[in-house]
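**Student:** Just to be clear, the model below is a prediction. Sequence and coordinates:
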Amino acid sequence: MRSVRLFSKKKRTNTLKTAHGPAERAEQLPQALTGNLEADVAQVRETFRHDSDVVFRKIMMTASTSIPVMLMYIEGLTNTELIEESMITPLLEQKKDREPQSPLGEVKGRLASSNVTAVRDFESCYRSLLAGNTLLLIDGVAEGLALHSKSYQERGITESQTEVLVRGPRDAFTEVLRTNTALIRQRLRTTDLRIVSMEIGTRTNTDIAVVYIDHLAEKQIVKEVFERLKKIEVDSILESGYVEELIQDETFTPFPTVSSTERPDAVAGKLLEGRVAILINGTPFALVVPSLFTEFYQVPEDYYQRSDYITLLRILRLLTLLISLLGPSLYIAITTYHHEMLPPTLLISLYAQREGVPFPAFVEALIMEVAFEIIREAGLRMPRAIGQAVSIVGTLVVGLAAVEAGLVSAAMVIIVAITAISSFVIPAFNMGVAFRILRFPMMGLAASFGLFGVTIGCIVLSLHLCSLRSFGVPYMSPMAPFNINDQKDNLLRVPMWDMIRRPKLLNHADKIRESDPET
């Protein structure tokens, strides 16, 4: 029996209905084109009567007889030079000594555009225009042509600002979907790569691409991804965060069960493990599912450096993860309830620092943690030129002033500072946020029950993590359930020549990455 267990269709349907209204809406048949050029153009003009950027250009195409045609496009979304060269100029050319053709055949024979789609109703016409295509209507033909003429206004491919590496590729995704799929194609030159496009959002009609490698990605997982995406019924999708919240397995958890990245090399590596990527037009952040807990303290650079060095860094990251969660809690518990655990000299020093402090250790930690979160958020939202300086200066000034005023002890400032720095070591921002949130209830348990409370909190947290799933895959795998082969790329990272098999729970068809050198 396979270990992958997917959510039932009924459960996902009910969840989306509750959050976004009834899933079943009355479907109305779209109004078809009439073939009367003046009537069809009048309908389009009426729809866009308040929009000054919609251009209508009527052309009399000379063939055996004069054929009136209408070109329509939206300025700013289309390449006007392309329209002039490959559409308008060919239609105005005088063609002699040719056999008479139907108006539609005559138009298609003249157009130089390689991407032509037939449209037969007004809804398709509007969507083509809004997508940046040029719409061509022919008098006497109840079928229009959507001609590819999109103008891709985009920033250049630059280095990622959120996932900085010492060694590795410097390119990152942009806001244009086709540029992002091309970056993946450059790395995965295989005919098994599948890029399936769809639109989500009744008003935004946002383009989305589901990317996976056939024969590597589990068919059940791919099917589940498409089912969840198709059940999304919202009016707008403006960023990948919209999709992430609507397809995740568990809503009421601080832990992310869908990972995001703006690095094409990271997506390519995940696809080769059997995962599925979701790219959304308008954002450089791609979603990858299923996502496991262990991935959030790993980075793409782990596979570009020596294995022994990366193993040391992974242990360091896991240690800082524990410090960011338990640092203040352990200090509160030990100084409040378990004095016997400290050496006498250290205990005397701590009590000497706390002699003039009016608050218990829990209130001290709470004040400093809240103050630091405010400073961190302020530095993040301010302009970059001054944001970093404000964060550093604000932290130093607040910490020093709080100690001199006797509100907190110097030891507490050190503990909070180490905890905050440790949270920055966690590579994934959303996982770092999860541990920042959980830090406060852990502090409350430590203040109430000491180390017993911290232990209870860790047990509850472990049980919660083991109960989570990401698209049917256990969130804590390969630790729970334990798989010995997958430990080669978990906390440790063995040399590349020893990483022969793909993750067990993510792939059942093609398990072998490379042939065993010993066989």
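**Tutor:** Sure thing, it's come through. Numbering: from 1, shown residues only.
**Student:** Going by C-alpha atoms from here, please, whenever you check contacts or count neighbours.
**Tutor:** OK.
**Student:** Helices of the stretch 101-250 of the chain, start to end?
**Tutor:** Read by DSSP state H, counting those that start in this stretch, the stretch 101-250 of the chain holds these helices, from start to end of the chain: 103-110, 122-130, 177-187, 219-230, 240-247.
**Student:** Mind putting the ones you listed into TSV with mean neighbour count and distance to Thr162?
**Tutor:** Shown next, in TSV, are the helices of the stretch 101-250 of the chain (neighbours: other CA atoms under 10 Å; distance: least, CA to CA, whole Å):
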stretch	mean neighbour count	distance to Thr162
helix 103-110	16	47
helix 122-130	18	32
helix 177-187	17	17
helix 219-230	16	26
helix 240-247	18	15
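**Student:** As JSON lines, these with distance to Leu322 would be great.
**Tutor:** Formatted as JSON lines, the helices of the stretch 101-250 of the chain follow (distance: least, CA to CA, whole Å):
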{"stretch": "helix 103-110", "distance to Leu322": "65"}
{"stretch": "helix 122-130", "distance to Leu322": "50"}
{"stretch": "helix 177-187", "distance to Leu322": "35"}
{"stretch": "helix 219-230", "distance to Leu322": "32"}
{"stretch": "helix 240-247", "distance to Leu322": "26"}
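**Student:** one more structure, for comparison:
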Amino acid sequence: MSNKEAAIPTGKLVLELDRNVQTLQDVFTDCADVIFRQLTLVNGTKACLIYIGGLVETKELSDNALRPFIEASTALGDESSPAKLLSESLLSVPSSTTFTRLADIVSELTEGSAVLLMDQCAEAVIVRVKGGSRRSVEQSTTEVSIRGPKEAFTEDIQKNTALLRFKMKTPQLKMVSALVGEQTKTTVYVAYLKDVADEQIVQKVLERIRAIQIDGVLESGYIEEFIEDHPFSPFPQLQYTERPDTAAAMLLEGRVIVLVDGTPFVLSGPITFWQLMHSSEDYYERYFIGNLLRWLRYSFLFVALYLPALYIAVTTFHQDMLPTSLVFSIAAAREAIPFPALIEALIMEISFEALREAGIRLPKVIGQAVSILGALVIGQSAVEAGIVSAPVVIVVSLTGIASFTIPRFNLAITVRMLRFPLMLLASMFGVYGVVMGTVWTVIHLCGLTSLGVPYLTGVAPFRKGDQKDILIRAPWWAMSRRPSFSSRNRNRMKNGRLSQGGDSKDGGKSP
């Protein structure tokens, strides 16, 4: 038996108050924040109030539990079950119950509840007055948008579920809870829309979460690694967001949401590759604007992935692919450079990644100055020192800017990682190496799944109805059907846009 298992009692409360208190004091030895407040009631009965400082709302505990408890002590009399009478009739706190098992009482204390023990009573009154200091609802910092709601999830799971309920005012929104982590006892909710989400996917997520055996869960990233289909793939198979409106949109499409207590980032799945390239502004702006932004992102995705590799391949093997004047210009710039194109690109790429990481880790004001000035100073100094050529600085700068246009960080960092093997292949085989790398990547993507759903759904396998929200975003009145891969009830609206004569433009017949 482990130390943890030995420390938590497995028995029940006894009639003697002193023995019960001593047992709990032994469990919480060297826990200065656990408060044991001895009380003597009006009728002379001894009692003890136990709670963890900072985890309970002390004013609510005093007004709705402690004061009514003392005032009602004379009403207890010779009641055979005074704890149950307190819980059900006398206490004004909204949520209270009774327990007899010591393990349950310890669990409730660590969750932020207060415990009332009385002499000659083998039941404990559990008063759920969870409080403490948690961050209030603020604006999203990682998913900034020009148009749309500004509120973001917080570290408090109850606030997060409330934010979802504000968006989804329907009893069809189901939330199944689970506790994960032997030490942390982290609350996890699996949310979905009944009759919209696929029940098999919901059960798959629940089974994988309940099968997790780990000592603690501090962030949703822990859960992500346990429930994804392909843990050795660099591509993300679940999407995370801190925006309630984005989470609500995923629920409406039939996806499953995983909320974890202690983090503002919720997970959603199944996802496709195309979904990671979509932004909330695609749907809040008119579809002309949304399509323009989406095409821009897809264009710069290819720039971020291929530009350094193509520069290396062309300058090393395929100079005849460039105009003569441009070849002479690049050759003149590289005349005094002692390194091949691959080493030049690697020096600048690694330096750029280091500056980007430094800009994130440093304080906000200093980090921005370091990332901007560092890139300018290092790039200019490297060119003047003859370490790298000016064209490489331009290529790396464009690549860095292009990677920032990818709306999801987990996909953006995957693209940044894939650049380096493509650069190595380009340095060895030229454009043929880039093509080989592309083929291997596409084969890998075709074999990926997200909670059992093919990663490239809509294109491979091809789904005609899904084409309205992949490379383009059709008008809302034309998207009368939900995505085909994750939902059972695919009807998003009863009909499409109504014409003046009352007929639907779409007719509700989209595949």
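**Tutor:** On my side now, so go ahead. Values in this document were obtained by computation on a predicted structure and should not be read as measured data.
**Student:** Need the TM-score from the superposition.
**Tutor:** The TM-score (TM-score structural alignment, normalised by the length of the second structure) is 0.93; 491 aligned residues with a CA RMSD of 1.8 Å.
**Student:** nearest to Pro358 of the first structure, of the helices of the stretch 101-250 of the first structure?
**Tutor:** Shortest distance between Pro358 of the first structure and these, using CA to CA, is found for helix 240-247: 43.4 Å.
**Student:** That closest one maps to which residues in the second structure?
**Tutor:** The aligned range for helix 240-247 of the first structure in the second structure is 220-227, by TM-score structural alignment.
**Student:** Now do the matching stretch: distance to the chain's middle.
**Tutor:** 9 Å (CA atoms, centre = their mean, to the nearest Å).
**Student:** Buried ones in stretch 429-443 of the first structure, by neighbour count?
**Tutor:** Residues of stretch 429-443 of the first structure classed as buried by neighbour count (16 or more other CA atoms under 10 Å): 430-433, 435-436, 438-440, 442-443.
**Student:** Could you list the residues in contact with that stretch?
**Tutor:** 254-256, 296, 321, 324-326, 328-329, 332, 362, 366, 423-424, 426, 453-454, 457 (CA atoms under 8 Å, 6 or more residues apart in numbering).
**Student:** so stretch 188-198 of the first structure aligns onto which residues of the second structure?
**Tutor:** The aligned range for stretch 188-198 of the first structure is 168-178, by TM-score structural alignment.
**Student:** Likewise for stretch 290-299 of the first structure?
**Tutor:** Mapped onto the second structure using TM-score structural alignment, stretch 290-299 of the first structure spans residues 270-279.
**Student:** how much space between the equivalent of Val202 of the second structure over in the first structure and Phe471 of the first structure?
**Tutor:** Under the alignment (TM-score structural alignment), Val202 of the second structure pairs with Val222 of the first structure. Between Val222 of the first structure and Phe471 of the first structure the computed distance is 9 Å (CA to CA, to the nearest Å).
**Student:** can you check Glu84 of the first structure too?
**Tutor:** Counting by CA to CA - Glu84 of the first structure and Phe471 of the first structure are separated by 48 Å.
**Student:** got it, and Phe452 of the first structure?
**Tutor:** Relative to Phe471 of the first structure, and taking CA to CA, Phe452 of the first structure is found at 34 Å.
**Student:** For the two, work out which one has more neighbours and name it.
**Tutor:** Per other CA atoms under 10 Å, whichever of Phe452 of the first structure and Phe471 has more neighbours is Phe471, with 26 against 13.
**Student:** What is the aligned counterpart of the more buried one in the second structure?
**Tutor:** The equivalent of Phe471 of the first structure in the second structure is Leu451 (alignment by TM-score structural alignment).
**Student:** those strands in the second structure, which residues are they?
**Tutor:** 34-40, 46-52, 96-99, 114-118, 124-127, 173-180, 186-193, 239-241, 256-260, 266-269, 449-450, 453-454 (DSSP state E).
**Student:** What's Ser86 of the first structure aligned with over in the second structure?
**Tutor:** Using TM-score structural alignment, the partner of Ser86 of the first structure in the second structure is Asn64.
**Student:** Then Thr179 of the first structure?
**Tutor:** With TM-score structural alignment as the criterion, Thr179 of the first structure pairs with Lys159.
**Student:** Quick one: residues contacting that match.
**Tutor:** Phe153.
**Student:** if I look at the spatially closest residue to Met168 of the second structure that is not a sequence neighbour, how far off is Val137 of the second structure?
**Tutor:** Distances taken as CA to CA, 6 or more residues apart in numbering place Ala248 nearest to Met168 of the second structure, at 6.9 Å, with adjacent residues excluded. As defined by CA to CA, Ala248 of the second structure lies at a distance of 17 Å from Val137 of the second structure.
**Student:** what does Trp477 of the second structure give?
**Tutor:** Distance, Trp477 of the second structure to Val137 of the second structure, by CA to CA: 33 Å.
**Student:** quick one on the thing from earlier: pull the contacting residues for the match of Phe471 of the first structure.
**Tutor:** 201, 204-205, 228-229, 237, 269-270 are the contacts of Leu451 of the second structure under CA under 8 Å, 6+ apart.
**Student:** do you know how far the counterpart of Ile348 of the first structure in the second structure is from Ser133 of the second structure?
**Tutor:** Per TM-score structural alignment, the equivalent position to Ile348 of the first structure in the second structure is Phe328. Going from Phe328 of the second structure to Ser133 of the second structure by CA to CA gives 65 Å.
**Student:** ok, these two, which is more surrounded?
**Tutor:** Taking neighbours as other CA under 10 Å, Phe328 of the second structure and Ser133 compare with Phe328 leading, 13 against 10.
**Student:** okay, now Glu111 of the second structure: neighbour count?
**Tutor:** 18.
**Student:** is it true that Ala209 of the first structure touches Ile280?
**Tutor:** Yes. The criterion here is CA atoms under 8 Å, and Ala209 of the first structure meets it with Ile280 at 6.5 Å.
**Student:** Of the two, give the one with the bigger neighbour count.
**Tutor:** Legend: neighbour count by other CA under 10 Å for Ala209 of the first structure and Ile280, higher for Ile280 (30 against 21).
**Student:** pretty sure the more buried one is touching Ala286, no?
**Tutor:** Yes. If you go by CA under 8 Å, Ile280 of the first structure and Ala286 touch, sitting 6.9 Å apart.
**Student:** anything in contact with each of the two?
**Tutor:** Common neighbours of Ile280 of the first structure and Ala286 are listed as Ser240 (criterion: CA under 8 Å, 6+ apart).
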